[in-house]
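*Asks:* could you look at this predicted model? Sequence included:
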Amino acid sequence: MPKIPLFPSNSISNAESHLMTPQEVQQQNRRSLGLIGEFQKQAGRPLRVLHIGNIANNAYNNACIQRQFGIEADVLCYNYYHIMGCPEWEDGAIQEGASALGQDHFKPDWWATSLRGWKRPGWFVQGPSGLCIEYLRARNARWRSTSYLKWLELELAAFQDARSADPGNSPAKYIPARLKFMLWLKQAGGQAEPGNGRRLTFYRIWLGSAVANGILGRDDTQYGRSEPTRLDRISAAAWLRMTRRGSQVDIESRAALAAYREDVRRLQAAGVRGLTKHWLERAASPARTLVERSLSLLERILRRLSPVTETGCVARSMSDPVTRAKEIETMLDEIRQDPAELDGQSVSYREEYITNHPRPFEAILSHYDVIQGYAIDGLIPMINGVKNFCCYEHGTLREIPFENNLTGLICRFSFQRAPAVFVTNSDVLPSVERLGLKPERVFYLPHAFDDRKLAEFRAAHPELAPPKSGPVIFFSPTRHHWKRGNTSWQKGNDVVIRAAAEIARERSDFKLVFVEWGQEVADSKELIEELGLTKLVEWIPTMSKRELWQRYCVSHAVVDQFVVPALGGVGFETMALGVRLISAIDRQQTALFFGEEPPCLAANSVGECAARMREVIEDPLDSRGQGRAASQWMTTFHSAERIVALQCKAYSNLLVGQW
């Protein structure tokens, strides 16, 4: 019976001594997932997690499956628009050949693409960092009008960024009415001339309520009121005016508003009647009844108007301001004294980035219970003194922490000091050891993946199957990048091309299908022509996820990558759909990481790839059931339940004594 590593015991040296059966893992999963219900019961609200960063939609996918299990997860994807970092890529009903897919992948134009009614969720915020922060402040305070306007501003920023890739044709393309309205407001609001500062328009005063709300806050969910009041707008305008009068006024205003918030909290705790208790006891009975009714009404009004933000465990985990300032300065000193010989540009930019970049995020971090930083974004909670944070690796630890530049320094420093680290790639286990990460803080975590979506898709499309006659189809959806640049980004596409050429010398009853995307498509085409494979190769345009799944299901095998010896998103989706996968893996590392070696057709060289392709050609209908075995492996070792349970185990360790 297969064994799976026990949750907390993740060190490379002793993992084999902590193995569990699948039944034991299910029990462990249920216990770990119990955190969600227990937290809800004791705190009176869901567990809140903020995911920062979203390369390859890892944060979005994690948040999706966490929300299925009752976690209130938000995603902050700042200053990043790559097509694979957008929810539309993952879940949007994108039409084949849509213009968003055929242009610059860093500037996808979703407004020129039919999504068939699909809309991105309000808990996923993407755009300029400052605007993202303002939106989350408004959303967390439940100011619906303000958050909606901020949402439109974010959409407008993304729209303008996308259209900047093709400015010549922009006027001819579709522009939603809501964005036309925002463009009009932006023009009517009067963009100031360069050097004159920004004019304080009525629109900006009203929208500035988000600023005031972020400081004052308000908890009005119990009373069903979310619209800004006249008092809200006046206070927002006053706040904006005060912040334009200098830093000292800013400090004094913050102190005054903080004192006001404390007064309101006392009022909410004691109630109006609690504050007038002694007077009421001395009043006559008829008068007391009338006064109590009046005070009850007044109390309800004050509670609706009182701006008090609900804070999470992050706020309670942080030290007092003085101690916290010392802790942060100590960290900064350690970063400055790091012995790595940084390049000149990194040294000059280090202080500005480390001290200035994370600070604005402080305004929203305290609303959550756990902060999960992807790649190097663990720096943001760490520099803000947050104790409840995790670092999430998705290829990050392969080379980055050992580079002598600012990115390498930040990566190394944040992962080494993170209270919890999620490792999602089996091939980085040597890096984990090399960095000296403490075993009790490291959690082997499968890639963010929703197996339910794939299972539902497969069940809904039983007709999708590879052809029973004709050429054997090998489908490779992998981005073409195999000659230049960092090896972490390379896919080794030339391996399958050269393997196909080797087989083509023997037979021609097969076909290669490539997706025409990536930096080195031209190089691949040149190699294909050079090796005489042009007639055996078909190129198709970039597709949406569901169109890719259809292609997987009608192929005899899917070919992924040959550089990194670990499974990635293509591999997991292929196996979950019950299709054979040819890819590079390290059998020993994947067995250690997952508990059992995944049943894919492993190939780490041209010769091995050719051998695996021959296996498929000789058994086109998979009589040996290799695809079915892969699907069963995914259900056991890579389910959404297991992924969320592993994260809950880490969260439970972080939240000890805080709820």
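*Replies:* Thanks, I have it. On a predicted model such as this, the values are computed, not experimentally measured, just so you know. Numbering: from 1, shown residues only.

*Asks:* alpha carbons only for contacts and neighbour counts from here, please
*Replies:* Will do.

*Asks:* could you look up the SS state of Arg398?
*Replies:* Secondary structure state of Arg398, per DSSP: H, G, I helix; E, B strand; the rest coil, is coil.

*Asks:* correct me if wrong: it contacts Ser431.
*Replies:* Yes. Using C-alpha atoms under 8 Å, Arg398 is in contact with Ser431, at 6.5 Å.

*Asks:* neighbour count winner among these two?
*Replies:* It is Arg398, of Arg398 and Ser431, that has more neighbours when counted by other C-alpha atoms under 10 Å, with 19 against 16.

*Asks:* quick check: that one vs Val563, distance?
*Replies:* Distance of Arg398 to Val563, computed by C-alpha to C-alpha, to the nearest Å: 12 Å.

*Asks:* let me see the ranges of the strands in the stretch 1-150 of the chain.
*Replies:* For the stretch 1-150 of the chain, the strands defined by DSSP state E, counting those that start in this stretch occupy 4-5, 19-20, 48-52, 72-78, 124-127.

*Asks:* and these as JSON lines, adding mean neighbour count?
*Replies:* Conversion of the strands of the stretch 1-150 of the chain to JSON lines gives the following (neighbours: other C-alpha atoms under 10 Å):
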{"stretch": "strand 4-5", "mean neighbour count": "23"}
{"stretch": "strand 19-20", "mean neighbour count": "19"}
{"stretch": "strand 48-52", "mean neighbour count": "24"}
{"stretch": "strand 72-78", "mean neighbour count": "23"}
{"stretch": "strand 124-127", "mean neighbour count": "23"}
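
*Asks:* this is the other structure I want to compare:
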Amino acid sequence: MVLHTRVVTGTGGGPDKTILNSPRFLPELGYQSVCAYLHPPRDAGFDAIVQRARDWHAPLVSIPDRGPFDLSIVGKLHDACRQHRVAIWHGHDYKSNLAGLLARRRWPMKLVTTVHGWVRHTWKTPLYYAVDRWCLPRYDKVICVSTDLYQRCMRLGVSENRCVLIENAIDTNMFFRAREANDAKRALALSGRFLIGAVGRLSPEKGFDVLIRAVGELAREGCDVELAIIGDGDERDALMQLIRSLGLADRAALVGFRPDLGGWYEAMDAFALSSRREGLPNVVLEAMAMSVPVVATNIAGLPKLIANEENGLLVEPDDVGALASSLRRLYNNAQLRARLGRTGRETIERRHSFANRMKKVTAVYDSVLGVATP
């Protein structure tokens, strides 16, 4: 039995798609799993994760977590290990990693973690990074979702024989375009303008302020564009103020969290990722799988995924002019949009299949348990 562990607030993010999708693929590969989620008490956003777990038939254990120093969770996680006879602990963040080391003192098991990336946008995050820096070298295997994160883990002292690169992936049977953008816009009661879409947590590292300014440039030039940013977060008020100050209230919308992104991807004429820091974001994989042409920042694992001009466009982070220029090219060139949409989908089918990713993950499980593989 594998116990996935994750600390989350609100509706979660990209890692939760990977975690909650995994139980569907593991049984045929010889493993069962359960997902233990630590979340603030009375967090209404957690209902979205509960619903996704139901939809995807992912066994879920809910553990109220009262903050960074609530060590009572260790006892609750130990109980979950004993109840489910856990053989492998699979952590997904700093607190899960620390809890795994503590729980193993009372319940013998192997420790695996996936490093999805680190962000530094509150006073607490340097502490979280320091905790992970101590934990990671003590884990049996560390899975990194991008080359950049793999290199950082090696610098943190994770030995080469314990560090594994397994990039993010998605289930292409769940993400594919079934209708044209105009039909999807009508279904969502959107205007007929050229729709630039973005998905992510409303936080500084996502660079949505840069994206909003880039759309502002296009609007001032007379481009008939609009922007939809899907997601929630602490930066909502600041981003709304920026939208109003640029006179974009009728062209830019903070849509909020949406559990089903398929229709939104279909409505998009272009997808923009303006992040300052990332690993290998699932939302880019999803947009490419949906044949939406992508403009993304040239950071972390993205240059390995996107070959500039071949299956997407790359720009430097924090460069409003460059982002506006790439979006302008897509706005003016339907042939470029179609080509990048097609080659983007082909890239995901060829290199980022979720089923293939899970085979690599279970090979890691086999290795820590000493199971011989064919």
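*Replies:* Noted; the coordinates are in hand. Only a predicted model underlies this, so the values are computations on that prediction, with no experimental measurement involved.

*Asks:* present the strands of the stretch 1-150 of structure 1 as JSON lines; the columns should include distance to Trp539 of structure 1.
*Replies:* As requested, those are exported to JSON lines (distance: least, C-alpha to C-alpha, whole Å):
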{"stretch": "strand 4-5", "distance to Trp539 of structure 1": "40"}
{"stretch": "strand 19-20", "distance to Trp539 of structure 1": "45"}
{"stretch": "strand 48-52", "distance to Trp539 of structure 1": "36"}
{"stretch": "strand 72-78", "distance to Trp539 of structure 1": "32"}
{"stretch": "strand 124-127", "distance to Trp539 of structure 1": "32"}
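
*Asks:* all helices for the stretch 151-300 of structure 2, in order.
*Replies:* 181-187, 208-220, 236-245, 262-267, 282-289 (DSSP state H, counting those that start in this stretch).

*Asks:* for Leu369 of structure 2, find the nearest of those.
*Replies:* Proximity to Leu369 of structure 2 (C-alpha to C-alpha) singles out helix 282-289 among these, at 28.8 Å.

*Asks:* which residues in structure 1 does the closest one match up with?
*Replies:* Alignment of helix 282-289 of structure 2 against structure 1: residues 569-576, by TM-score structural alignment.

*Asks:* how big's the offset between that stretch and structure 2?
*Replies:* On superposition with structure 2, the mean distance recorded for stretch 569-576 of structure 1 (mean C-alpha distance after the TM-score superposition for structure 1) is 1.3 Å.

*Asks:* distance from that stretch to the middle of the chain?
*Replies:* With C-alpha atoms, centre = their mean, to the nearest Å as the basis, stretch 569-576 of structure 1 stands 19 Å off its chain's centre.

*Asks:* re earlier: in JSON lines, list the helices of the stretch 151-300 of structure 2 along with mean neighbour count and distance to Gly197 of structure 2.
*Replies:* Shown next, in JSON lines, are those (neighbours: other C-alpha atoms under 10 Å; distance: least, C-alpha to C-alpha, whole Å):
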{"stretch": "helix 181-187", "mean neighbour count": "17", "distance to Gly197 of structure 2": "12"}
{"stretch": "helix 208-220", "mean neighbour count": "21", "distance to Gly197 of structure 2": "10"}
{"stretch": "helix 236-245", "mean neighbour count": "15", "distance to Gly197 of structure 2": "15"}
{"stretch": "helix 262-267", "mean neighbour count": "23", "distance to Gly197 of structure 2": "8"}
{"stretch": "helix 282-289", "mean neighbour count": "25", "distance to Gly197 of structure 2": "9"}
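
*Asks:* would you turn these into TSV with distance to Ile299 of structure 2?
*Replies:* Shown next, in TSV, are these (distance: least, C-alpha to C-alpha, whole Å):
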stretch	distance to Ile299 of structure 2
helix 181-187	29
helix 208-220	15
helix 236-245	23
helix 262-267	23
helix 282-289	13
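
*Asks:* what's the closest of the ones you listed to Ile306 of structure 2?
*Replies:* Within the helices of the stretch 151-300 of structure 2, the stretch nearest Ile306 of structure 2 is helix 282-289; the backing value is 9.7 Å (C-alpha to C-alpha).

*Asks:* contact partners of the host helix or strand of Asp148 of structure 2?
*Replies:* Per DSSP states H and E, Asp148 of structure 2 falls inside helix 147-155. Contacts to helix 147-155 of structure 2, defined as C-alpha atoms under 8 Å, 6 or more residues apart in numbering, come from residues 115-117, 136, 143-144, 160, 163-165, 279, 300-301.

*Asks:* mean shift of it relative to structure 1?
*Replies:* Compared with structure 1 after fitting, helix 147-155 of structure 2 has a mean deviation of 3.1 Å; criterion: mean C-alpha distance after the TM-score superposition for structure 1.

*Asks:* distance of Ala418 of structure 1 from Cys391 of structure 1?
*Replies:* Ala418 of structure 1 sits 6 Å away from Cys391 of structure 1, going by C-alpha to C-alpha.

*Asks:* more neighbours, those two?
*Replies:* More crowded of Ala418 of structure 1 and Cys391, by other C-alpha under 10 Å: Cys391, with 28 against 23.

*Asks:* confirm that that one sits in a strand.
*Replies:* Yes. If the criterion is three-state DSSP, then Cys391 of structure 1 is within a strand.

*Asks:* show me what it aligns to in structure 2.
*Replies:* That one, Cys391 of structure 1, aligns with Thr113 by TM-score structural alignment.

*Asks:* what sits against that match?
*Replies:* Trp89, His90, Gly91, His92, Asp93, Asn97, Leu136, Tyr139, Lys141, Val142, Ile143 are the contacts of Thr113 of structure 2 under C-alpha under 8 Å, 6+ apart.
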